[in-house]
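Participant: Mind folding the following:
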Amino acid sequence: MLKNIIFTVFILSIYSGTAQNDNRVTYSLSDCIEIALNNNLDLKSAALKAKTSEVNFHQTRNEMLPTLNGNYDLGVSNGRSIDPYTNDIINQKLTFSNAGLGLDALVFNGFRLMNSIKRDRFQLKASEMQTEEARQDLILAVTLAYIQILNGKDQVELAKSRLETTQQQLDRLHVLYKEEVGNPADYTDMQGQIAMDQMGVIIARNNQQEYVLKLLQLLNTDLDPNAQVTFDSFKGLVSSEKYPLTADQVFDESLQNLATFKSKQFQINAAIFGIKAARGNYYPNVSLFGRLNTSFSSSAQSFTETGTIVRETGEFVDINNDQYPVMRNETQFDGTSIGYADQFNNNFNSVFGVSVQIPILNGFRAKNRVALQKILKEESLIDFENTKLSFKQSIDQAYLKMESAYDRYFILQDQVKAYEESFRVNEIRFNNGVSNVVEYITSKNNLDSARLNLSNAKYEYLLRVKILDYYRGI
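Facilitator: All right, here's what the predicted structure looks like:
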């Protein structure tokens, strides 16, 4: 059902309140994550790559099985050819047919195939971990985009609150301005301030719209311009207790739990067995084979004796100066074609044996293949170490920013309280004509900036915590 949940293309409707209550859709973070896992194209692409590795693994494993192949030929020959039945040279139209069955079974090839199976099994596990890595990356990206939306939502609310406060003062000064009471510059200064606050609302809404569009790209979902979308807020964003782990502890957990490191380790193992498989080319290949064959020829005939006749041989004998021809008896035969089935039975033959191929000189292909696999192993080791270094640096940076946001959050809470009291006093004084508009606007902007910074610190802390949890494999 979540696949059919639809987002809005006009994000301004989130705050306009014009949509009807029965058309309001609220999404939690878990809703967005589930939609993304079902629809995201990058994740689907990673899953297809894992399926490809699975097929390759099954194909390599199946090469352990014997091969059994049959063949059948049927053709017509015209002109000079060899009779497949008598091996005589003939010059006639001939119909021929051959059938055979061959069996080949590998016995030994230097364990090359067994090591190839182990290599492909580790490659399959690496692909599965890459799919899990893509899944974790997507969850993190959706989470961070969701947090940005919540932050943007708060920014819009703060901007609207600033605008509302300024509008109230502008309305009050407008009455005084029409009655020509007080300083006219206060009214025009407040007009300038309200224009600035209106721009702040527009900028905040545009930023919020960009955050939502970014999330929609991750979710890869259709849009409904008639829906009013809201997002659930987190509760208790900043705990009074600091993050329970150190940066080194987070890194240690990432080495144990994160799919990225598991994938890299599987690739190293695959490279190790790739070397062993390549070394199998140094050894002889031993296999068993068997062949069954038979044939048919339209010229094949069987002959039946029908009698004898006397024929002259062409030679003569001289008796008393008289020449007499030499005669002989010749047996007469009647030829009949041999049937198709009979020929297949009569011409049947079988061959069985052992085949041994010994590598002597093959252009150093075996040596070069081993060398290439060793290079691949070294590349895998370097890639693993480089990934560890990159993650260690990212974790350290995220941890420092998390601590900074944590400290700033509590400091900014005190600042907001102080500026709230200052603004309350200045607003009373300004309304009573004791202070001028510059003092009022300054006090108001200080409070607005402090509230904005507090909101940013709150969501930055949450964002960094989520990143650290991701590195821990949570």
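Participant: switch to C-alpha atoms for all contacts and neighbour counts from now on
Facilitator: Fine.
Participant: Tell me how many other residues surround the residue nearest to residue 448 when sequence neighbours are not counted.
Facilitator: Spatial nearest neighbour of residue 448, chain neighbours left out: residue 162 (7.1 Å); criterion: Cα to Cα, 6 or more residues apart in numbering. Using other Cα atoms under 10 Å, the number of residues around residue 162 comes to 22.
Participant: what helix or strand is residue 162 on?
Facilitator: Residue 162 belongs to helix 112-178 when elements are defined using DSSP states H and E.
Participant: Can you name the residues in contact with stretch 119-134?
Facilitator: 42-43, 46-47, 49-50, 53-54, 56-57, 60, 258-260, 262-267, 269-274 (Cα atoms under 8 Å, 6 or more residues apart in numbering).
Participant: Buried ones only from those, please, as a PyMOL command.
Facilitator: Those of the contacts of stretch 119-134 that count as buried under 16 or more other Cα atoms under 10 Å are selected in PyMOL with:
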select buried, resi 43+46+47+49+50+53+54+56+57+60+258+259+260+262+263+264+265+266+267+269+270+271+272+273+274
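Participant: Among the contacts of stretch 119-134, which ones are in helices?
Facilitator: 42-43, 46-47, 49-50, 53-54, 56-57, 60, 259-260, 262-267, 269-274 (DSSP state H).
Participant: ok so, going back, next secondary structure after the helix holding residue 162?
Facilitator: helix 184-219.
Participant: orientation of that next one relative to helix 112-178 in degrees?
Facilitator: 160 degrees (axes from the mean of the first three to the mean of the last three Cα atoms, to 10 degrees).
Participant: For helix 184-219, name the packing helices and strands.
Facilitator: helix 29-39, helix 112-178, helix 437-471 (3 or more Cα pairs under 8 Å, 6 or more residues apart in numbering; DSSP states H and E).
Participant: part of a helix, is residue 72?
Facilitator: No: judged by DSSP: H, G, I helix; E, B strand; the rest coil, residue 72 forms no part of a helix; its state is strand.
Participant: got the buried residues for stretch 447-467?
Facilitator: Of the residues in stretch 447-467, those buried (16+ other Cα under 10 Å) are 447-448, 450-467.
Participant: I would like the residues contacting it, please.
Facilitator: 140, 143-144, 147-148, 151, 154-155, 158, 162, 237-238, 243, 398-399, 401-403, 405-406, 408-409, 412-413, 415-416, 419-420, 423.
Participant: Next, the second sequence, to be compared with the first:
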Amino acid sequence: MPSNAQSKKWTLTECVNYALEHNISIKQTELDIKTSTIDKRGAVGSFLPSLNGNASHSWNIGLNQDITTGLLQNQTTQFTSVGANVGVDIYKGLQNQNTLRRANLSIVAAKYQLLKMQEDIALNVANAFLQVLFNKENLKVQADQMSINQKQLIRSQELVNAGTIPKGDLLDVKATLASDNQKVITAENSLLISKLSLAQLLQLDNFQDFDVVDDTEAKDENSILMQTPIAIYDKAKEQRTELKIAQTNLEIAEKNVAIAKGALQPTLRGFYNFNTRISYADIALRDNSGNIIGTQAPPAFFSQFGDNKGQSFGAQLTIPVFNGFAAKNNVERSQVNLEKSKIAVEQQDLDLQRNVYTAFTDAKGALNAHESSIVALESRQEAYHYAKEKFDVGLMNSFDLNQSQTLLSTAQSDVLRTKYDYIFKIKILEFYFGIPIIKN
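Facilitator: Okay, the predicted model is just below:
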């Protein structure tokens, strides 16, 4: 955890940026992009000629005919051979071209996958961040409520001493105070757990000293609700990453079909071979009659290298006739995968439409719920103040006052819950409209 993480409070923007930089899943996806880039380099290499060299040195030990006596005797002879061959594809059913196009598409798909993961992580971080904010404010509400009841306990003791209210009312207040203490403990635990969830998303170790600050704004957030669902859907179709991934995978499937069909066509390959050999055995000297009259040392190494060289070149045409239906099955398999990719695009489009309409409905519902909770809170506050005044003059017992306090506390929690639920639902809707989770 950064050393300054304990001394400062994190904003939503800082949390999202930190998660995008340190998340393990994102790092793995970045490696997938590198793998796709390597695959592209291999596809480019298929257009280049292949060049291979070879060299060997051998020892022949055993009975060999002596070139001077003609007799067999144990001898050791040595030979060196050197060669090279070059090959290049002239025509291969356009497989190399389609493989390169597929490699380019694979890089695009990998980048879309990375972007999709970044978007998902940003959403998850935003959700966890808002949950921490809710739990922080909810803890404050519960603590304030307990503070009020502590003051009420003192006031109730005074009223009991004055004989204004019975002692049973004082016991009710004490029971309520104990319940408030339990609510504070529950709120503290909820806050701790939400901090843990957010810290884990950020890959942080020390979550107990980790804290956030509210940099979100609920006001004017409903501007996105001025759009129609169909307008948001049309915008999402142009920008949503998951749809682009499906469309790119469809293009990759089309290239796979083309590559498989290319394997059914003849292939033409050009080749060039070079070889030479060097012998270390003595050479027989002959007279004009062909009789061996002696031996001489073999020619120099590089002289033999040039004298004994040989070359061949040409073209090789390969026509696929029958290969156990392997090529045909590959074509059919790739065509099936192409149909599956088409269906995946259609399904992704339907899912996107459903998600947009659901997000729009959820956002409007969250706005209505938040506005209603504010109205309810105002009513509960007035009701509580009225009940408090009656209790202070002995016209209301502690049970009824506690009921009013409980309803007020519930209304305060509802305002907080609906506020952050509304902010998150709006961010989801903006997300589909192309507005980023954070404004950099």
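Participant: Any idea what the TM-score is?
Facilitator: TM-score for the superposed chains, counting by TM-score structural alignment, normalised by the length of the second structure: 0.91, backed by 430 aligned residues with a Cα RMSD of 2.6 Å.
Participant: and residue 30 of the first structure, what does it touch?
Facilitator: So residue 30 of the first structure contacts nothing (Cα under 8 Å, 6+ apart).
Participant: now the contacts of stretch 447-467 of the first structure: which count as buried?
Facilitator: If we count by 16+ other Cα under 10 Å, the contacts of stretch 447-467 of the first structure have these buried: 140, 143-144, 147-148, 151, 154-155, 158, 162, 238, 398-399, 401-403, 405-406, 408-409, 412-413, 415-416, 419-420, 423.
Participant: Look at the alignment partner in the second structure of residue 232 of the first structure and give its secondary structure.
Facilitator: Applying TM-score structural alignment, one finds that residue 232 of the first structure aligns to residue 214 in the second structure. Put simply, residue 214 of the second structure is coil when judged by three-state DSSP.
Participant: Does residue 214 of the second structure touch residue 15 like I think?
Facilitator: No: counting by Cα atoms under 8 Å, residue 214 of the second structure sits too far from residue 15 to count as a contact (11.7 Å).
Participant: So these two - more neighbours on which side?
Facilitator: Comparing residue 214 of the second structure with residue 15 by other Cα under 10 Å, the one with more neighbours is residue 15, at 21 against 14.
Participant: What are the neighbouring residues in contact with the counterpart of the more buried one in the first structure?
Facilitator: Here residue 15 of the second structure is matched to residue 32 in the first structure, going by TM-score structural alignment. Residues near residue 32 of the first structure by Cα under 8 Å, 6+ apart: 142, 219.
Participant: Equivalent analysis for residue 40 of the second structure, please.
Facilitator: 100, 103, 104.
Participant: which residue lines up with the second one in the first structure?
Facilitator: Just to be clear, that refers to residue 103 of the second structure. Structural alignment places residue 103 of the second structure opposite residue 120 in the first structure (criterion: TM-score structural alignment).
Participant: At the geometric centre of the second structure, which residue do we find?
Facilitator: residue 117 (3.7 Å; Cα atoms, centre = their mean).
Participant: Kindly state which residue of the first structure is aligned to that one.
Facilitator: So, by TM-score structural alignment, residue 117 of the second structure is matched to residue 134.
Participant: Can you give me the separation between its match and residue 463 of the first structure?
Facilitator: 19 Å (Cα to Cα, to the nearest Å).
Participant: Need the distance between the two termini of stretch 280-299 of the second structure.
Facilitator: Termini of stretch 280-299 of the second structure sit 8 Å apart (Cα to Cα).
Participant: Quick check: buried residues in it?
Facilitator: 280, 281, 284, 299.
Participant: for stretch 430-450 of the first structure, same thing?
Facilitator: By neighbour count on 16+ other Cα under 10 Å, the buried set for stretch 430-450 of the first structure is 430-431, 436-437, 440-441, 443-448, 450.
Participant: nearest to residue 70 of the first structure, of these?
Facilitator: residue 450 (83.2 Å; Cα to Cα).
Participant: Need the counterpart of that closest one in the second structure.
Facilitator: Using TM-score structural alignment, residue 450 of the first structure lines up with residue 411 in the second structure.
Participant: counterpart of residue 234 of the second structure in the first structure?
Facilitator: Using TM-score structural alignment, residue 234 of the second structure sits opposite residue 252 in the first structure.
Participant: how far away is its match from residue 212 of the first structure?
Facilitator: 34 Å.
Participant: between those two, who's got more neighbours?
Facilitator: Between residue 252 of the first structure and residue 212, residue 212 has the larger neighbour count (other Cα under 10 Å), namely 23 against 14.
Participant: do you know how far the aligned partner of residue 187 of the first structure in the second structure is from residue 176 of the second structure?
Facilitator: Matched by TM-score structural alignment, residue 187 of the first structure corresponds to residue 170 in the second structure. Distance check for residue 170 of the second structure against residue 176 of the second structure: by Cα to Cα, it reads 10 Å.
Participant: go on, residue 7 of the second structure?
Facilitator: Applying Cα to Cα to residue 7 of the second structure and residue 176 of the second structure gives a distance of 37 Å.
Participant: So what does residue 400 of the second structure match up with in the first structure?
Facilitator: Using TM-score structural alignment, residue 400 of the second structure lines up with residue 439 in the first structure.
Participant: Surely that match touches residue 426?
Facilitator: Yes: counting by Cα under 8 Å, residue 439 of the first structure touches residue 426, with 7.2 Å between them.
Participant: mind checking the SS state of the residue located most distally from the centre of the second structure?
Facilitator: Taking Cα atoms, centre = their mean, the residue of the second structure most remote from its mean C-alpha position is residue 289, at 85.3 Å. At residue 289 of the second structure, secondary structure determined by three-state DSSP is coil.
Participant: Same question for residue 272 of the second structure.
Facilitator: strand.
Participant: Wait, it touches residue 311, no?
Facilitator: Yes: counting by Cα under 8 Å, residue 272 of the second structure does reach residue 311; the two are 7.5 Å apart.
Participant: Which of the two has more residues huddled nearby?
Facilitator: Neighbours were counted for residue 272 of the second structure and for residue 311 using other Cα under 10 Å; residue 272 has more, 15 against 12.
Participant: The more buried one -> the first structure?
Facilitator: That one, residue 272 of the second structure, aligns with residue 290 by TM-score structural alignment.
Participant: residues in contact with the closest residue in space to that match that isn't next to it in sequence?
Facilitator: Using Cα to Cα, 6+ apart and skipping the chain neighbours, the partner closest in space to residue 290 of the first structure is residue 352 (4.2 Å). For residue 352 of the first structure, the residues meeting the contact criterion (Cα under 8 Å, 6+ apart) are 288, 289, 290, 291.
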